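Engineer: let's see this in three dimensions:
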Amino acid sequence: MSDRTDPERLLLVTGMSGAGKSTALDTLEDIGWEVVDNLPLTLLDRLLDTPPQAGSRDHRPLAIGIDSRTRGFDADALVKRLAKLRQRAMFDVSVLFLDCAGAELERRYDETRRPHPLALDRPASDGIAEERELLASLRQAADHLVDTTDLSRAGLQHEIRARFPQEHGREMVLSVISFGFSRGLPRNADLVFDLRFLRNPHWDRVLKPMTGLDQPVGDYIAEDPAYEPAIGQMEQLLLTLLPRYEAEGKAYVTVAFGCTGGRHRSVHVAERVAGRLRGAGFSPTVAHRDLASLPRDAVEEPKGSLKDNMTK
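Structural biologist: You can find the predicted model right below:
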């Protein structure tokens, strides 16, 4: 195997305090960048002078957050340092500068009741003016200039993802779980589907001790006339929503299927839907929260209920 010779991607994230550097770095980390914030410039030199490890499997691009609060900060010296780095083949260097109108920065500091880092005992406007002067050369050298004056946090996240598309970032973590409503809703479920409208294997003497992992139980549930159209629409809904969640940068999505006891219908449907999602290119993990619980007549909907009458 040949050594890797491609230059490492290096993004310097800087700008006005309060303009959204933390949000930008968090977003870059979510899409797979390695992120370091406020590293002292003396340590930054050591980091950048270390060549990429040949044959390393971790080729994530590196984003480094630096601003006027960074120890040893000198914008002019940093611009010269970056110019030298660009002349070497080790790094593909770019600068992201986050700017914002002074009035909006004042409003943000007033809203959070935090002092400006360069004006701890003075009005925020003084610190903003001083910082803008300190960063002038770095702003001029920026490859990417983003004005966050009219951007919300979500708007800035969208802007970062658009400028730095995910190439080798982490995939969205997708979980599919089954549960019983009798034991409460699962925590952190993003989407919950209630399957109690389907015929209930609990009331069949042969099927009762089985679970939704057993073929006879699945066959019994699938005989319900509502089964195929309803579950098919649930699958189609998920195939529509999940790519949108991923595009929005959502790191974790949990889809929960519930029946009364959490042993039959929800287990079977969770397995079926997870299989459909795998076929569509997703990689869901499947968990059955209440599979090991004992069947209890007292918690199941009564046999002969309206639902049962509708499916007879």
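
Engineer: when you work out contacts or count neighbours from here on, use the C-alpha atoms and nothing else.
Structural biologist: OK.

Engineer: what's around residue 278, how many residues?
Structural biologist: Counted by other Cα atoms under 10 Å, the residues lying close to residue 278 total 12.

Engineer: what's the helix or strand for residue 257?
Structural biologist: Secondary structure here is read from DSSP states H and E; on that basis residue 257 sits in strand 252-259.

Engineer: buried set for the helix or strand that that strand is followed by?
Structural biologist: Going down the chain from strand 252-259, the next helix or strand is helix 265-279, by DSSP H and E. When burial is assessed from 16 or more other Cα atoms under 10 Å, helix 265-279 yields the following buried residues: 265-271, 273-274, 276-277.

Engineer: let's see this one next to it:
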Amino acid sequence: MNISNIFIITGQSGSGKSTALAAFEDAGYYCVDNLPVTLLPKFLEIPIEKDSHYKGLAFGMDLRERSFLMSYRSVFDELRQAGHRLEIIFLEADVATLTRRFSQTRRTHPLALGDKGVVDAINQERDELLALRNEDATRIIDSSSFNVHKLKKEISDLAADSCDGIRLKLAIVSFGFKYGIPEDADLMVDVRFLENPYFVPELKPHSGLSPAVRDFVLNGEGTRTFLTKYTDLLDFLIPMYQKEGKRYLTLAVGCTGGRHRSVAISTEIHNHLRGRFSDIRLLHRDIGQDE
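Structural biologist: Below is the predicted model:
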């Protein structure tokens, strides 16, 4: 068994952790659910058979073990110092989705004790897991819009990629601030300081994919200087993220409506990076919206 492939499946109750763990098992991982986190180092000391066919390990850990939050960070740090590489997959969903799922399955939320209702339990769990989500998770998956099959596909792809070695997946996303910041953004830059083609009548109907809009944005005051400085920063930061074992990195570029400036700039950033990284995609989230 390749113990360098160790996944911790955690997150909110009802977000699909059991489905994710089953997907890892189907992908050839040895899976253990609800293992006390303090036992994890001892578990990893168990001798592995030489002819083991397992591709790695996956553990389900969450607030069902009430001491989890008090112990996980020291245990994970200990394992990293011992040379293990941990991937912490945090699953979540919005309150309405989680409430519906608990209603449909008639399961009891682990924090819905005494007179506490499901919604209060969901909110309490979300708050208690906030540090784990924001500071320790290497991948956050919002399953609100996922059915079982889509979530299994997402996890299966993740498990398959891990067997190919550490390969950073880069996503560059243009967006409009008026429609909200992308929740999975790791790095975000605001380009609303650039001159806006929206106020040029002949450019307003077109997106940042139009050559005329692109030229307007790129030839504006300060644009070239900004791109040089920002891409230099990315050239420095991204290898550092890779060195730390980060697998997914989302770069978000925002303007007011997500149709003009952010589209042109994110395309330029994509063009700069695609020669350096093989797994990179460009997404214009709000290009179809009206500004």
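
Engineer: need the TM-score from the superposition.
Structural biologist: Structural agreement between the two chains, given as a TM-score (TM-score structural alignment, normalised by the length of structure 2), stands at 0.51; 181 aligned residues with a Cα RMSD of 4.1 Å.

Engineer: circling back to that earlier point, from the buried residues of helix 265-279 of structure 1, pick the one nearest residue 289 of structure 1.
Structural biologist: The shortest separation between residue 289 of structure 1 and any of the buried residues of helix 265-279 of structure 1 is 9.2 Å, and it belongs to residue 267 (by Cα to Cα).

Engineer: so the closest one makes contact with residue 212?
Structural biologist: Yes: here residue 267 of structure 1 lies in contact with residue 212, judged by Cα atoms under 8 Å, at a distance of 4.8 Å.

Engineer: any idea what residue 98 of structure 1 aligns with in structure 2?
Structural biologist: Taking TM-score structural alignment as the criterion, residue 98 of structure 1 has no aligned counterpart in structure 2.

Engineer: report how many residues lie close to the closest residue to residue 119 of structure 2 other than its chain neighbours.
Structural biologist: Excluding its sequence neighbours, the residue lying closest to residue 119 of structure 2 (Cα to Cα, 6 or more residues apart in numbering) is residue 99, at 6.6 Å. Counted with other Cα under 10 Å, the burial measure for residue 99 of structure 2 works out to 17 neighbours.

Engineer: how far away is residue 99 of structure 2 from residue 206 of structure 2?
Structural biologist: Using Cα to Cα, to the nearest Å, we find residue 99 of structure 2 at a distance of 42 Å from residue 206 of structure 2.

Engineer: where do the strands sit along the stretch 101-250 of structure 1?
Structural biologist: 144-147, 173-180, 191-194 (DSSP state E, counting those that start in this stretch).

Engineer: which parts of the first one are buried?
Structural biologist: If you call a residue buried by 16+ other Cα under 10 Å, then strand 144-147 of structure 1 has these buried ones: 145-147.

Engineer: okay, now the nearest residue to residue 40 of structure 2 once chain neighbours are set aside: neighbour count?
Structural biologist: Closest residue to residue 40 of structure 2 apart from its sequence neighbours, by Cα to Cα, 6+ apart: residue 75 at 7.8 Å. Neighbouring residues of residue 75 of structure 2 were enumerated by other Cα under 10 Å; the total is 16.

Engineer: so residue 75 of structure 2 sits right up against residue 41, yeah?
Structural biologist: Yes: contact criterion Cα under 8 Å: residue 75 of structure 2 and residue 41 qualify, at 7.4 Å.

Engineer: centroid residue for structure 1?
Structural biologist: Among the residues of structure 1, residue 251 comes closest to the average C-alpha position under Cα atoms, centre = their mean, at 2.1 Å.

Engineer: who's in contact with the alignment partner in structure 2 of that one?
Structural biologist: Counting by TM-score structural alignment, residue 251 of structure 1 corresponds to residue 247 in structure 2. By Cα atoms under 8 Å, 6 or more residues apart in numbering, the contact list for residue 247 of structure 2 reads 138-139, 166-169.

Engineer: where along the stretch 51-200 of structure 2 do the helices fall?
Structural biologist: For the stretch 51-200 of structure 2, the helices defined by DSSP state H, counting those that start in this stretch cover 68-81, 95-105, 118-128, 130-131, 148-162.

Engineer: can you tell me which of those is nearest to residue 257 of structure 2?
Structural biologist: For those, proximity to residue 257 of structure 2 was assessed by Cα to Cα; helix 95-105 is nearest, at 27.3 Å.

Engineer: tell me what angle the closest one forms with helix 118-128.
Structural biologist: 130 degrees (axes from the mean of the first three to the mean of the last three Cα atoms, to 10 degrees).

Engineer: residues in structure 1 aligned with helix 95-105 of structure 2?
Structural biologist: Correspondence between helix 95-105 of structure 2 and structure 1 is not established for any residue, with TM-score structural alignment as the criterion.

Engineer: stretch 217-226 of structure 2 now?
Structural biologist: Aligned using TM-score structural alignment, stretch 217-226 of structure 2 spans residues 221-230 in structure 1.

Engineer: quick one: terminal-to-terminal distance for that stretch?
Structural biologist: Criterion Cα to Cα; first-to-last residue distance in stretch 221-230 of structure 1 is 12 Å.

Engineer: where's the spatially closest residue to residue 221 of structure 1 that is not a sequence neighbour relative to residue 126 of structure 1, distance?
Structural biologist: Setting aside the residues directly before and after it, residue 221 of structure 1 is nearest to residue 199 in space (Cα to Cα, 6+ apart), at 6.1 Å. Plainly put, residue 199 of structure 1 is 70 Å away from residue 126 of structure 1 if you go by Cα to Cα.

Engineer: residue 13 of structure 1 too?
Structural biologist: The gap separating residue 13 of structure 1 from residue 126 of structure 1 is 23 Å, by Cα to Cα.

Engineer: and residue 144 of structure 1, by the same measure?
Structural biologist: Remark: distance between residue 144 of structure 1 and residue 126 of structure 1 (Cα to Cα) = 26 Å.

Engineer: cool, and residue 112 of structure 1?
Structural biologist: Applying Cα to Cα, one obtains 17 Å for the distance of residue 112 of structure 1 from residue 126 of structure 1.

Engineer: how about residue 196 of structure 2, what's its partner in structure 1?
Structural biologist: Taking TM-score structural alignment as the criterion, the aligned counterpart of residue 196 of structure 2 in structure 1 is residue 200.

Engineer: and residue 119 of structure 2, by the same measure?
Structural biologist: So, by TM-score structural alignment, residue 119 of structure 2 is left unmatched.
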